[in-house]
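> after the sequence you'll find the predicted model.
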Amino acid sequence: MSLDLVFLWHMHQPDYRNHDSGEHVLPWVYLHALKDYADMAAHLERHPAIRAVVNFVPVLVEQIEDYCRQFELGRFRDPLLRLLAEPDLDDLSTADRALLLNACFRSNHATMLTPFPRYQRLHDLYNLLDREGEVALHYLSGSYLADLVTWYHLVWCGESERRQHQLLAELMSKGEGYSLENRQQLLALIGRILQGLIPRYRALQERGQIELSATPQTHPLAPLLLDFQAARESLPEAPLPLAVEYPGGRTRVATQIEQGRQSHQRYFGAAPAGMWPAEGAISTPLLPLLAAGGCRWIASGQGVLRHSLRTQGIRDEQAPYHPWRCGAAPTLTLFFRDERLSDLIGFEYAKWHGRDAARHFVAQLEAIEAAAPEGATPVVSVILDGENAWEHYPYNAYYFFDDLYALLEQHPTIRTATYRELLDRDPPPAAATLPAITAGSWVFGTLSTWIGDADKNRAWDLLCSAKRSYDLVLSSGRLSAEERARAEAQLAICESSDWFWWFGDYNPQGAVASFDHLYRDNLRRLYRLLQIQPPPQLDVPISAGSESAQGGGAMRRVA
């Protein structure tokens, strides 16, 4: 008996750049790179017998490289990095002071603030003055702001980086009174970590430890670009946008797939063999486009498999534990996420002692192995974000991964693998056949997280209107080749799934407001690139609560 375990760690952030100014509106790309992408590479480097798939969304990699160029040139287009480098924090503008005070406590306080008494003291002092109003906050000096921006970056450094770099330990021990030299040293180290990130993952790939996969270029919700009616395959009564369809969706999906593959090859040296479609969202019409785009495999959510089997009247107790194929794309192999095991890591084990959680996880795998039919080798897919869960763990999940990977390295019958490795075996794991896919995603097996809510549907209608204008202008021939390319790149940004994910009353209004504003800014820029006056409805927040909400933070989402 044996079991093949595939970890797929999905690295994803949308495009946070204002492409007119070049400024990064939100800092989550470099902060997650510094903390989570660096740690995930380090865990694998410490445990060379562990195999895994690491999925990078191309627009994320482009932003990481953008940050690397900022460090090379010494000119920072991210406000937080610029303020970390600012020599005189006593003479900041009101806007810059407000930015530091609003941004530099934005984290999981239980694991990233409370454990550090000097940082906690900064927060206590802020709260004390904030109760007295804005005038009282002006008592906070440049020295306070220097300590604040330094601590914020220190707590966003990965646990593995803290153990490797003496500078981080020294600065955390110092605790306060950070000089300009201290901040410059920290800034330089952040630059080195970011600049080494993509080479580290390339090295892991080149030595065969990981498989690097991709997502279409800007993380579009492909089944909905192809057909809004896909939402009703799992939820027949789902309300839909006023627009009947997204214009030219099939061409846009094919283009996003191809651009994603080209971008991935440019950064990682080889085209990906497979893809995690955005949000694990798939549909029957999407599969041939992925196969035609060169994909040998894709992965999706177990809920999609469950709904597809129910629709087809198929019973298969081992359904999540072997590959599948679909008649619409017979060369494409489908793998499905084990919801329970993935969610244990994403949502539950953060509350456990790391070693207990690791042992429990391995015991669950052993139970799956024992329940398999004689002679069968189960394939278990554990798929989740490689970024958002870890800040809920003590020490950014350092001890959990150390214990888990060590147990798996030593296990006699559980083998970690990659999807490409499985397909290259002779013979590969046997795949069963589905006549069709019931469209859905990793979230509940439906598409309701991105469509069906009034605000989400309004966001789609605004995008459809912009796309119709885009098509008319391009068909007129009045744009140059360079102007067309800029407009197409901006359209791709507007097609990202993230804008639609954030709308809805289940998300914090401050965060919704940030993404609402950024989405409408992106649509306005698309109209300007088309040389059309943006319509006035883009001046009105999509979400009613966004009008008064300010700020915004990282929302926990674990795919």
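Nice, thanks for sending it over. Numbering: from 1, shown residues only.

> C-alpha only now, for contacts and for neighbours.
OK.

> can you tell me the SS state at the residue lying closest to Gly142 once chain neighbours are set aside?
Counting by CA to CA, 6 or more residues apart in numbering, the nearest residue to Gly142 once its immediate chain neighbours are dropped is Asp90, at 4.1 Å. Reduced to three states with DSSP: H, G, I helix; E, B strand; the rest coil, the structure at Asp90 is helix.

> any idea how far Asp90 lies from Tyr144?
9 Å (CA to CA, to the nearest Å).

> give me the more crowded residue out of those two.
When Asp90 is set against Tyr144 and neighbours are counted by other CA atoms under 10 Å, the residue ahead is Tyr144, at 19 against 15.

> how close does the residue nearest to the more buried one when sequence neighbours are not counted get to Leu113?
When the adjacent residues along the chain are set aside, Tyr144 lies closest to Leu122, with 7.6 Å between them (CA to CA, 6+ apart). In this structure, Leu122 lies at 10 Å from Leu113, with CA to CA as the measure.

> which residues do these two both contact?
With contacts taken as CA atoms under 8 Å, 6 or more residues apart in numbering, not a single residue reaches both Leu122 and Leu113.

> spit out the contact partners of Ala397.
Ala350, Gly354, Trp390, Glu391.

> redo that, cut-off 7 Å
Applying CA atoms under 7 Å, 6 or more residues apart in numbering to Ala397 gives the contacts Trp390.

> could you do Ala481 as well?
Shown here is Ala481, which makes no contacts under the criterion CA under 7 Å, 6+ apart.

> hmm, Leu8 is touching Phe56, no?
No: applying CA atoms under 7 Å as the test, Leu8 and Phe56 come out as separate, 10.4 Å apart.

> give me the more crowded residue out of these two.
Remark: of Leu8 and Phe56, Leu8 carries more neighbours, 27 against 24, as counted by other CA under 10 Å.

> distance-wise, check that one relative to Gln120.
35 Å.

> do the same with Cys157
Using CA to CA, we find Cys157 at a distance of 17 Å from Gln120.

> those two: which is more packed in?
For the pair Cys157 and Gln120, the greater number of neighbours falls to Cys157 (23 against 17), based on other CA under 10 Å.

> let's bring in a second one:
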Amino acid sequence: PFVDTKKNRVDAKKFLAAWEGKTDPWIDLALKPTKGFGEKELHLLLRNTWNAFGISEVQIARFPAYQRLKEKNAKKGAFTEQELRDVKFWFYLAHFDPDFLEQKVWLPDGTVVDLTDLVTKHADGTYHLTRTVTEEDCNRIVAETYKVCANVIPIHRKLMYDHVRRQGQIEVATTPFYHPILPLIFDSDLARICQPGDPMPERYAYPEDADAQVAMAVEFYTKTFGQPPLGMWPGEGSVAHEVVPIFRKNGIQWIATDEKILARSKPAGQPKFFPYEVDTSDVAVVFRETELSDKIGFTYQNFVGEDAADDFIKSILRYAPAAGEPDRLLTVILDGENAWEWYRRDNDAKEFLHALYRKLSKLYKSRQVVTVTMSEFIHGNPKRGVDAHPVESMKKLDWLYPGSWINANYDTWIGEQEENTAWNYLRTARMDLARSGVPQPDPKAPEPRSGTKKWYAYKTWEAMYAAEGSDWFWWYGTDQNAPAGDKPFDIAFITHLRNLYQFGRKAGGTFPDREFTPIITVKEEMVSRTAGGTMAQSRKDSVIVLFQCDARKIFVRRGIYITGNHELLGNWTPNAVRMYDDRTTGDEVANDSIYTLVLQVPAGVELEYKYTNSGPRGTWEGEEFPSRNRRLVVDGTVPRIVVSDVFGVMP
């Protein structure tokens, strides 16, 4: 009611009167006149843990004016009113897909997003404003954002595959409602199987909550998309044999997790390129091909798009079955919201994705590779020549190992002191709730009328379920740390627990007085913030290796290349894998003749490699030494290795 999509304007006065301080603060900042900003607004914009400069270094480098403002803020420089206006505007603009910045885009509801009058793209790929930002522009950018957001659900509904009518293109899976680590809600002692050496909190075992989390997700999905989900990605790929019946009870036909879980399940030694039925549950499980998935999530961020697509296709075709063998199903799963902003040589991975889909379409015509949704694979689609693979016909797993897609266990969420403290807090609150007299609501029932006792009971359990979510436990401990600090997640977790008691008393429940003190102290946060980032991988799965080759003492006509005994190094194809001297892919100084390449290398690999100088692809011209190879053991004990070599010099 506040947005005029034809005039691209928000009625700021009415919106702020109704919603100021009650929703996203960035909307308030954009709609408020910058001239009237006080300390509260300035803190949010510039100094808050999540301020206006929370953007990847790769992404912000494409907006030089925005980057200069970030650098000024880091030096605690004083901002003019116009600069503050620019900051809040850039925060929105820099997060738009490049398509919106470069051309008109028609959306499914008939609206159009066209930002080309505000921003222009230069030959070097950077974006620049075409005029001085005004308050009207800040208002408009909120309206443009609204139009994009308003079309997210409609475009997915339009493209969704219906396995009954055999129409559609994509399948939307879901996850347990508040994204809990479902097996730990079912019974936290399952972690003792996959983490036998870690200290554990007191047992948290509430199967009814695990069921409610799945049931609420199914209900919300059905209301949103007009059909129930068939598939579910359990939060962080966290599975256990014991929770599979919950999925089946709620109509879920397939789930997914990582190949490391398959390697530990029974019977042992099963190939990852088949789906399996868990026991006789009538639930299929597919296993993520880790290397393929991590190539998209990590490795290809340093590639040119076309080269990345070529490499991916080659990697897929390695799995092609021989004549007469059954179909194979490769499953690629990654954190899609994280990968693209880190693609250094390919803005938003546009070139890679377009090239990949083009190549896959060509391979589909020859029937070498057929892309499918899981429901299409299970139920079949004669229109596309996809045979049915009923769950009951799949190979059986006698036992599904408990763990997640990270380390094949749950140690990101349980086992460290902070994490265990949080679980004990959660257990205390859940036990108090069980004794309070506030009944557990039907997870499929609609929200009661606001202000009634039933509504407060509903809100009590909502706070409980939210506190069971995985995010708080993810950031506790030292294994994962937010770039801006973990404290906001600690505050959110404690707030959910406190809300439970406040709502519960208003619902007529009897609760003891509890004080849940913050788990993260300032000192602990300062120590932990050196330890990690937001894109998680298993510590034992892969290692970032930064190769540096010093070529300052030789003449380099065309470039320095690396080759070696791994596909990331070209499988000994010389002069094929280029290194860089242009401040990309980890290179610190452009044109200093120190060439760099960053790769995500599987742990447990012993690399042999060498460098070549400017030779034709596939020839050994320019080889640094013909009879010897360099060696590097990547054992997974450290997350990052820096290799500093001098061309032609063996240490």
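Noted; the coordinates are in hand. This is a predicted model, so every value here is computed, not measured.

> can you give me the TM-score here?
Scored against TM-score structural alignment, normalised by the length of the first structure, the superposed chains reach a TM-score of 0.78; 468 aligned residues with a CA RMSD of 2.7 Å.

> now the strands for the stretch 101-250 of the first structure?
Applying DSSP state E, counting those that start in this stretch to the stretch 101-250 of the first structure gives strands spanning 210-214.

> which residue packs closest to the equivalent of Pro277 of the first structure over in the second structure, ignoring adjacent ones?
Pro277 of the first structure maps onto Pro234 in the second structure when the alignment is built from TM-score structural alignment. Spatially, and ignoring its direct neighbours in sequence, Pro234 of the second structure is nearest to Thr175 (5.2 Å; CA to CA, 6+ apart).

> what do we get in the first structure for the one you found?
When the two structures are superposed using TM-score structural alignment, Thr175 of the second structure falls opposite Thr215 in the first structure.

> how deep is its match tucked in, by neighbour count?
30.

> that one: what's it in contact with?
With CA under 7 Å, 6+ apart, Thr215 of the first structure has these contacts: Phe56, Val57, Pro58, Gly260, Met275, Trp276, Pro277, Ala278.

> so the third one touches Gln217, yeah?
Yes: judged on CA under 7 Å, Pro58 of the first structure makes contact with Gln217 at a distance of 5.3 Å.

> overlap in contacts, the two.
Between them, Pro58 of the first structure and Gln217 share the contacting residues Gly260, judged by CA under 7 Å, 6+ apart.

> so the match of Pro277 of the first structure sits right up against Phe177, yeah?
No: under the criterion of CA under 7 Å, Pro234 of the second structure lies out of contact with Phe177, with a separation of 9.8 Å.

> residue contacts, the residue nearest the centre of the second structure?
Ranked by distance to the mean C-alpha position of the second structure (CA atoms, centre = their mean), the top residue is Asp335 at 2.8 Å. The neighbours of Asp335 of the second structure, taking CA under 7 Å, 6+ apart as the test, are Gly297.

> go again with 10 Å.
If you count contacts by CA atoms under 10 Å, 6 or more residues apart in numbering, Asp335 of the second structure has them with Glu236, Ser293, Asp294, Ile296, Gly297, Met535, Ala536.

> cool, and Val87 of the second structure?
When the contact criterion is CA under 10 Å, 6+ apart, the partners of Val87 of the second structure are 30, 45-46, 52-53, 65-67, 69-70, 79, 81, 93, 133.

> quick check: Ile27 of the second structure vs Ala143 of the second structure, distance?
From Ile27 of the second structure across to Ala143 of the second structure, the span is 10 Å (CA to CA).

> now do the SS call for the residue nearest to Arg415 of the first structure when sequence neighbours are not counted.
Using CA to CA, 6+ apart and skipping residues adjacent in sequence, the residue nearest Arg415 of the first structure is Asp4, 5.0 Å away. Reduced to three states with three-state DSSP, the structure at Asp4 of the first structure is strand.

> show me what Asp4 of the first structure lines up with in the second structure.
Using TM-score structural alignment as the criterion, Asp4 of the first structure maps onto no position in the second structure.

> next, count neighbours for the aligned residue in the first structure for Leu329 of the second structure.
Counting by TM-score structural alignment, Leu329 of the second structure lines up with Val379 in the first structure. As a burial measure, Val379 of the first structure scores 27 neighbours (other CA under 10 Å).

> same check for the contacts of Thr215 of the first structure, but in the second structure.
Comparing these with the second structure on both residues aligned by TM-score structural alignment, their matches' CA atoms under 7 Å, the contacts found in both are Gly260, Met275, Trp276, Pro277, Ala278.

> output those residues as CSV; include the columns distance to Ser476 of the first structure and neighbour count.
Converted to CSV, these look like this (distance: CA to CA, whole Å; neighbours: other CA atoms under 10 Å):
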residue, distance to Ser476 of the first structure, neighbour count
Gly260, 28, 26
Met275, 35, 26
Trp276, 36, 26
Pro277, 33, 24
Ala278, 32, 27
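
> can you redo those as CSV with secondary structure and distance to Gly293 of the first structure?
Supplementary listing: these in CSV, determined by DSSP: H, G, I helix; E, B strand; the rest coil; distance: CA to CA, whole Å:
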residue, secondary structure, distance to Gly293 of the first structure
Gly260, helix, 10
Met275, strand, 10
Trp276, coil, 13
Pro277, coil, 12
Ala278, helix, 15
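
> nothing else from me, thank you.
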